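*Asks:* Just a sequence and a predicted model for now, questions to come.
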Amino acid sequence: VVFGILAYRNIRQIAYRTVPIVRRELDTQLTTMIFIQVLINFLTNVPSVTMSVILNATTYINNAAVLEILQFINTITLMIFYTYFGSSFYIYMCVSERFRRQFVYVMTKIYFKRWQQQLAVNNQVVPT
């Protein structure tokens, strides 16, 4: 929440600063990424915490149907909670052009070349 407030404040102040355009674009990208990350954090963690509180408050319920429904909802909220841990990658890929370029460079230039070298080594004929 603190970083979300700071990101919002930063977006409001960017227009009043005299900085190079590239720096301003990078600041805007970073601020947008942080703002979206805070939003995703809120949307994925609040249902899980709420469901945990509800499950702890209803420990004395003996109705099996209600308990099954609560467990099903808990499973869904936990799946939503676990998406938080992979969301940073997708946020950065969608928001930051610099991150996308770096990702494509690493995947094509570094890993693809390494994979090609391994294929060449494995394709050698061994004399008998």
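*Replies:* On my side now, so go ahead. Keep in mind that this is a model prediction, so the values were computed, not measured.
*Asks:* can we go C-alpha only for contacts and neighbour counts from here?
*Replies:* Noted.
*Asks:* where's the host helix or strand of residue 42 relative to the chain centroid, distance-wise?
*Replies:* Counting by DSSP states H and E, the element that carries residue 42 is helix 21-57. Here the centre of helix 21-57 is set off from its chain's centre by 9 Å, with C-alpha atoms, centre = their mean, to the nearest Å.
*Asks:* here comes the other one, which I'd like you to weigh against the first:
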Amino acid sequence: MSPITGVCIYTTDAFYVYTVFFLGIILSGIPILITMTFGILAYRNIRKTIILTRLRIDRQLTMIIFIQVLLTLIGLSPYVIYNAYAIITMNNEKSADRKAKEALASNITYLFGSVAYAGRFYLFMFSSPRFRRTVKDQILWWRRPQRIVPLAR
């Protein structure tokens, strides 16, 4: 633990690069690419479906896909940018003030990353009555109505 910032530090540069690569590319970069790719493909597929267009369901699905892609970009992009910055400035001499500012920036970008994942839950909670009912049933599992079956004579 660093006595200056009070956060854990890496003892070797190789482990630091591996950790930043793993967090920046694997946990942030790949989800952004996958979400954007499948969002675009789903949008194209929804536009081709005539039944959904007639029922005007295509607008709701398009809006949900767009918000998911936007949440992923807003939530994970700062984290990827910060990790790239951390790798680039890894060998620079840093003052205690700069290390504290970087620790704050790291925590803020981590908070934005959690928005990307938690935001999807709230997106579905606000947009889908079926999802709300399912969540309510799962949380209130002990209050499920009991079925009474009459005896056959």
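*Replies:* Everything's here; your move. Remember, predicted model here, so these are calculated numbers, not experimental data.
*Asks:* rewinding a little: counting contacts, what elements does the helix holding residue 42 of the first structure pack onto?
*Replies:* helix 2-14, helix 64-82, helix 84-95 (3 or more C-alpha pairs under 8 Å, 6 or more residues apart in numbering; DSSP states H and E).
*Asks:* Provide the aligned range in the second structure for the shortest one.
*Replies:* Translated: helix 84-95 of the first structure. Aligned using TM-score structural alignment, helix 84-95 of the first structure spans residues 116-127 in the second structure.
*Asks:* Count the neighbours of the aligned partner of residue 70 of the first structure in the second structure for me.
*Replies:* By TM-score structural alignment, residue 70 of the first structure lines up with residue 102 in the second structure. For residue 102 of the second structure, the count of nearby residues is 17 (other C-alpha atoms under 10 Å).
*Asks:* And for residue 40 of the second structure?
*Replies:* 16.
*Asks:* Trace it over to the first structure, please.
*Replies:* Matched by TM-score structural alignment, residue 40 of the second structure corresponds to residue 5 in the first structure.
*Asks:* same deal with residue 50 of the second structure?
*Replies:* Using TM-score structural alignment, residue 50 of the second structure sits opposite residue 17 in the first structure.
*Asks:* Tell me how many other residues crowd its match.
*Replies:* 8.
*Asks:* cool, residue 144 of the second structure as well?
*Replies:* Neighbour tally, residue 144 of the second structure, other C-alpha under 10 Å: 9.
*Asks:* Check the gap between it and residue 104 of the second structure for me.
*Replies:* According to C-alpha to C-alpha, to the nearest Å, residue 144 of the second structure stands 46 Å off from residue 104 of the second structure.
*Asks:* same thing with residue 31 of the second structure?
*Replies:* 24 Å.
*Asks:* who has more neighbours, those two?
*Replies:* Remark: of residue 31 of the second structure and residue 104, residue 31 carries more neighbours, 16 against 13, as counted by other C-alpha under 10 Å.
*Asks:* Skip the chain neighbours and tell me the closest residue to that one.
*Replies:* residue 72 (7.7 Å; C-alpha to C-alpha, 6 or more residues apart in numbering).
*Asks:* In the first structure, what residue corresponds to the one you found?
*Replies:* Match for residue 72 of the second structure (TM-score structural alignment): residue 41.
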